[in-house]
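Trainee: Kindly generate the corresponding structure for this input.
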Amino acid sequence: MYRPRDTRRAVLSGEIVSDLRNYTVDAQHIGHAFAALHGLGVTDLQALIAVMHAERRGELITPGRLGEQLNLSSGSVTALIDRLERTGHIRRDRDTADRRKVFLRYADQGARVAVEFFRPLGQRTDLVMDQFTDEDLEVVHRFMRMMVTSMRHHRDTLRPSPHPK
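Mentor: Below you'll find the predicted structure:
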């Protein structure tokens, strides 16, 4: 659908895209600062975020699923998990029903250092959200979920498979 470039909607859309870009860049800087402080690489940080998100959703993530999410081979995932386990960031838990199955969880030490580092950001985020009504936040949440879905779909078209067929 054609819309003239100087409409209020076009200007607002451009500002939102710019804000999202700035937010993403700043979030990456913060993530890299956390990683550097704790001797973690970019992939290490992505793995920790994946484990944290799975736990927050009430799901458990397996090494295989982590490898799929990060587009890593099985050997690379094993080395990554070994490294994060040695540094106290994650732990392996065996499934009580099937001892062959392993789940990854945030270790107490890893959770402690993450909370300590990110607590000030969480407090700032809470102060911003307190300025909006529940209805406003519902609209923002719906917008963000749709933007995340759009971004992931685009990301997935760019990501090569680690296991060519």
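
Trainee: Could you use CA atoms for every contact and neighbour count after this?
Mentor: Will do.

Trainee: Now the lengthiest helix in the chain: buried residues?
Mentor: In the chain, taking DSSP state H as the definition, the longest helix is helix 8-37. Of all the residues in helix 8-37, those buried under the rule 16 or more other Cα atoms under 10 Å are Gly31, His32, Phe34, Ala35.

Trainee: Mind checking what helix or strand follows that helix in sequence?
Mentor: Per DSSP states H and E, the first helix or strand lying C-terminal to helix 8-37 is helix 42-56.

Trainee: what's downstream of that next one, the next helix or strand?
Mentor: Later in the chain than helix 42-56, the nearest helix or strand by DSSP H and E is helix 63-70.

Trainee: Touching that next one from outside, list them.
Mentor: Contact with helix 63-70 is made by 43, 46-47, 50-51, 73-74, 77-78, 81, 102-104, as judged by Cα atoms under 8 Å, 6 or more residues apart in numbering.

Trainee: at 6 Å instead, please
Mentor: Residues from elsewhere that reach helix 63-70, judged by Cα atoms under 6 Å, 6 or more residues apart in numbering: Val77.

Trainee: how about this one, so we can line them up?
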Amino acid sequence: MVDVDPLSVEWTAAQVEVMHRLRDWAVGFTELNQHLAAWMRLPGSDANALGQIVWADEAGAPLSPAELSRLIGMTTGATTVLLNRLETAGHVHRSRESADRRRVTLRPTPAARDRAREFLAFAGVEIAQTLGAADPDELRVAIGFLAKITAAAAAANHRLGHTRRR
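Mentor: Below is the predicted model:
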């Protein structure tokens, strides 16, 4: 790792603008999640968790409770309470699909998946239009850059997770 002090580096206007646009996307995504919560009639944390479960399941990589805890920034105990609420409300179910019977897999119920898809069909129009209109080369550049910035954030989170607080 190269030692760089992000507070003393002279950033270009373009680099600063990229950070602003990434922040704007994060804020917009958070607001979309709040709308999903209202749509699903769930607290924000529950909607965030359900969204992560649906997204992972749709990608063919269903989550375990521990993976969900990390993604939503909650302790495993708090995540268990949240999952109990989602399961009681009929939004998720836990199963043991792995050869390791101790591993729990989280899946959205068909009704929760359908309701989340209804939301995406309604709420995702502008994003779908923007992605559909993007030039393939533009998308390749964006994918490459976002992969790098995501890896950098993951590395920072890993380092911070293993650093003692002063």
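
Trainee: List the TM-score for the superposed pair.
Mentor: Remark: TM-score between the superposed chains equals 0.76 [TM-score structural alignment, normalised by the length of structure 1]; 157 aligned residues with a Cα RMSD of 3.0 Å.

Trainee: How far does the longest helix of structure 1 sit from its chain's centre?
Mentor: Mean-position distance between helix 8-37 of structure 1 and its chain equals 14 Å (Cα atoms, centre = their mean, to the nearest Å).

Trainee: Tell me the counterpart of Gly124 of structure 2 in structure 1.
Mentor: Gly124 of structure 2 maps onto Gly122 of structure 1 when the alignment is built from TM-score structural alignment.

Trainee: number of nearby residues for its match?
Mentor: By the measure other Cα atoms under 10 Å, the count of residues near Gly122 of structure 1 is 12.

Trainee: And the equivalent of Asp26 of structure 1 over in structure 2, how far from Ala111 of structure 2?
Mentor: Using TM-score structural alignment, the equivalent of Asp26 of structure 1 in structure 2 is Gly28. To Ala111 of structure 2, Gly28 of structure 2 is 26 Å away according to Cα to Cα, to the nearest Å.

Trainee: Under the alignment, what does Ile61 of structure 1 map to in structure 2?
Mentor: Mapped onto structure 2 by TM-score structural alignment, Ile61 of structure 1 lines up with Leu63.

Trainee: so how far is Met74 of structure 2 from that match?
Mentor: For Leu63 of structure 2, the distance to Met74 of structure 2 (Cα to Cα) stands at 15 Å.

Trainee: if you count what's nearby, which of the two comes out ahead?
Mentor: The neighbour comparison of Leu63 of structure 2 against Met74 (other Cα under 10 Å) goes to Leu63, with 20 against 15.

Trainee: what's the more buried one in contact with, if anything?
Mentor: Contacts of Leu63 of structure 2 (Cα under 6 Å, 6+ apart): Thr105, Leu106.

Trainee: Please work out how many residues are found near Asn48 of structure 2.
Mentor: Using other Cα under 10 Å: Asn48 of structure 2 sits among 20 other residues.

Trainee: What does it correspond to in structure 1?
Mentor: Taking TM-score structural alignment, the alignment pairs Asn48 of structure 2 with Gln46 from structure 1.

Trainee: nearest spatial neighbour of that match, skipping sequence neighbours?
Mentor: Nearest residue to Gln46 of structure 1 in three dimensions, chain neighbours excluded: Leu70, at 7.4 Å (Cα to Cα, 6 or more residues apart in numbering).

Trainee: Ok, Leu83 of structure 2 next?
Mentor: Nearest in space to Leu83 of structure 2, with sequence neighbours left out and distances taken as Cα to Cα, 6+ apart, is Val92 at 7.6 Å.

Trainee: my read: that neighbour touches Thr105, true?
Mentor: No: assessed by Cα atoms under 6 Å, Val92 of structure 2 is found out of contact with Thr105, at 10.2 Å.

Trainee: more crowded one of the two?
Mentor: Neighbours of Val92 of structure 2 and Thr105, each counted by other Cα under 10 Å, are more numerous for Val92; the result is 23 against 20.

Trainee: residues in contact with whichever residue in structure 1 pairs up with the more buried one?
Mentor: Using TM-score structural alignment, the partner of Val92 of structure 2 in structure 1 is Ile90. Neighbour list for Ile90 of structure 1: Leu84, Arg105, Tyr106, Ala107 [criterion: Cα under 6 Å, 6+ apart].

Trainee: If we use 10 Å, what do you get?
Mentor: Listed by Cα atoms under 10 Å, 6 or more residues apart in numbering, the contact partners of Ile90 of structure 1 are 47-48, 51-52, 81-84, 104-111.
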